[in-house]
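>>> Pasting the sequence and the predicted coordinates here, then a few questions.
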Amino acid sequence: MTGAERAVVVHPDADTLARATAARFLLALADAQSLRHPVHVAITGGTIGTQVLAEIGRSDLLGVVDFTGVHVWWIDERFVPTGDPDRNEGQAGEALLARLPIPEENVHRMPSSEEAKDVEAAARAYAEQLARFAPEGALAPELDLVLLGMGPDGHIASLFPGQGTVSITDRAVIGVHDSPKPPPERISLTLPVLNNTRQTWIVVSGAAKAEPVRRALEGADPDDLPVAAAAGRDVTLWLVDAEAAGQG
């Protein structure tokens, strides 16, 4: 694919989707490392997102990437104590990060409720961390790859329908106080960071997601369906299973 392109790749089931996305992820990082150093990626949680991370850790292609030159960022996080099973970083650590030879300083976890006085302070702290790696005048480093999941309501990260958060452009990170999905307090990257990426991949599985996938691809209003606003500068790739594609 060349230029700013969008493609939809359909896999027969969630397990195949996770394995194929894991292989694609590692090859994309290897390609990026042939051109740039370091590379920056942002990862997600959720069922299929965590399954992809686990498959990355098991992939025969793991050795093609120099993980000492990879920086890992989180797309969003639940504002709960360290070690809480709701935290995305715990799931990612167990599924993948504990298996990688990646320097601890390259793993950029969002603050927990024990590390920041409130969710707004946590968002500011993470924004400051992003800014340290950003070019002059930018909110955050340019990401080589963003690995997004999508909720049944079409939310991405912790940007939910009808809350106006997709229109926030003056901050890299926001505190979310009223997530419709528990826990209510979260930290989330904003669209200016999520879309400042060479490649955006939206990984979706399950029949419950088929309708929002269809609506997003048809150009839904992002305030009603935040995933419709997700776009990479070079490539936007929808990686879905047959059920999410409406073929189940």
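Ah, there it is.

>>> Going by C-alpha atoms from here, please, whenever you check contacts or count neighbours.
Will do.

>>> does residue 17 really touch residue 242, like I thought?
No - in this structure, residue 17 is not within contact of residue 242 by CA atoms under 8 Å, at 9.4 Å.

>>> what touches both of those two?
Listed as contacting both residue 17 and residue 242 by CA atoms under 8 Å, 6 or more residues apart in numbering are 10-11.

>>> Looking at the two now, which is surrounded by more residues?
Set side by side, residue 17 and residue 242 show more neighbours around residue 17, with 23 against 20, by other CA atoms under 10 Å.

>>> mind checking how far that one is from residue 56?
12 Å (CA to CA, to the nearest Å).

>>> Kindly report the same for residue 24.
According to CA to CA, residue 24 and residue 56 sit 9 Å apart.

>>> go on, residue 184?
In this view, residue 184 and residue 56 are 30 Å apart by CA to CA.

>>> So these two - more neighbours on which side?
Comparing residue 184 with residue 56 by neighbour count (other CA under 10 Å), the higher total belongs to residue 56, at 26 against 13.

>>> Counting neighbours, show which residues of stretch 93-102 come out buried.
For stretch 93-102, a neighbour-count test (16 or more other CA atoms under 10 Å) marks 93, 95-97, 102 as buried.

>>> next up, a second structure to put side by side with the first:
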Amino acid sequence: MTRDVVVHPDAHVLAAAAAARLLTTLVDAQSHRAPVHVVLTGGTVGIATLAQVAASPVREAVDWSQVHLWWGDERFVPDGDADRNETQARAALLDALGDALPAQNVHAVPALSDAVPTPEASAAAYADALGRYADDGALVPAFDVLLLGMGPDGHVASLFPGHEALGTHGVATVGVHGSPKPPPLRVSLTFEAIRSAREVWVVAAGAEKSAAVASALSAAPVTTTPAAGATGTSRTLWLVDVAAAADLPASP
């Protein structure tokens, strides 16, 4: 497994470059296999990246009928709520793709409803959906790219420093209670699921992220900087802007 760090001038260029990289990776992957599986993230830069994908003419080179979209985590709120990563992703990209992306290829985390009253119920249903596309014995599909944002505290998905969800093993998903960042109820992929991805990309921008970026890349404990544990089986890629890279040691 290789780990690379790519520094971009600012958050706007970072989002545009991440979008171009994602589109190129999808086209390349589709020359080898189908379908391909991508895990989306929320957050300012994550959603900006999806908007840049929507704006790029290169999106026409992707066979979206052979792309399955998942989420690394979700806020456990009702369907259509503005806080949902899915809601934001639809506005940024999915709606623009229209019929090119079949509805059955979009795998949203079940929202709060009478039928799904708890994060645990949502997590179990999402784990079942993931398992239906997984190879024998695996918890999740072989994700081609798994995108993650990172908070100033070093959290990824909804796996927060010191939170009990960090230690969840043997399952693909976990219900999260007491998130230090609102809303308090969430559903997240576990580290076991995240680490099964071929490529994990951590996308971070802003000076408030610089300490966490440096901590994660210095192999800090996952309990204090969860992003340190976000790794892919073939590649781990950190896409950051100059401000987020400010605390990294200078390159030789």
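Perfect, I can see it now. None of the values given here were measured: they were computed from a predicted structure.

>>> hmm, who's touching stretch 20-28 of structure 1?
In contact with stretch 20-28 of structure 1 (CA under 8 Å, 6+ apart) are residues 52-53, 55-56, 59, 61-62, 64-65, 239.

>>> most surrounded residue in those?
residue 52 (30 neighbours).

>>> To which residue of structure 2 is that residue aligned?
In structure 2, the residue matched to residue 52 of structure 1 (TM-score structural alignment) is residue 49.

>>> For the residue nearest to that match when sequence neighbours are not counted, give its distance to residue 39 of structure 2.
Nearest residue to residue 49 of structure 2 in three dimensions, chain neighbours excluded: residue 15, at 4.4 Å (CA to CA, 6 or more residues apart in numbering). The gap separating residue 15 of structure 2 from residue 39 of structure 2 is 16 Å, by CA to CA.

>>> Between the two, which has more neighbouring residues?
Counted by other CA under 10 Å, residue 15 of structure 2 and residue 39 do not tie: residue 15 has more neighbours, with 28 against 20.

>>> hang on, the earlier thing: who does whichever helix or strand the match of residue 52 of structure 1 is part of touch, helix- and strand-wise?
Residue 49 of structure 2 is located in helix 43-55, with elements delineated by DSSP states H and E. Packed against helix 43-55 of structure 2 by the contact rule (3 or more CA pairs under 8 Å, 6 or more residues apart in numbering; DSSP states H and E) you find helix 11-30, helix 85-89, strand 145-149, strand 199-204.

>>> try 7 Å this time
Applying 3 or more CA pairs under 7 Å, 6 or more residues apart in numbering; DSSP states H and E, we find helix 43-55 of structure 2 packed against helix 11-30, helix 85-89.

>>> from the ones you listed, which stretch is densest packed?
Among those, helix 85-89 has the highest mean neighbour count (mean count of other CA atoms under 10 Å), at a mean of 22.

>>> Next SSE downstream of that helix?
helix 95-97.

>>> Among the contacts of stretch 20-28 of structure 1, which one sits closest to residue 227 of structure 1?
residue 239 (13.3 Å; CA to CA).

>>> Go ahead and confirm residue 106 of structure 1 touches residue 72.
Yes - with contact defined as CA atoms under 7 Å, residue 106 of structure 1 counts as touching residue 72 (6.2 Å).
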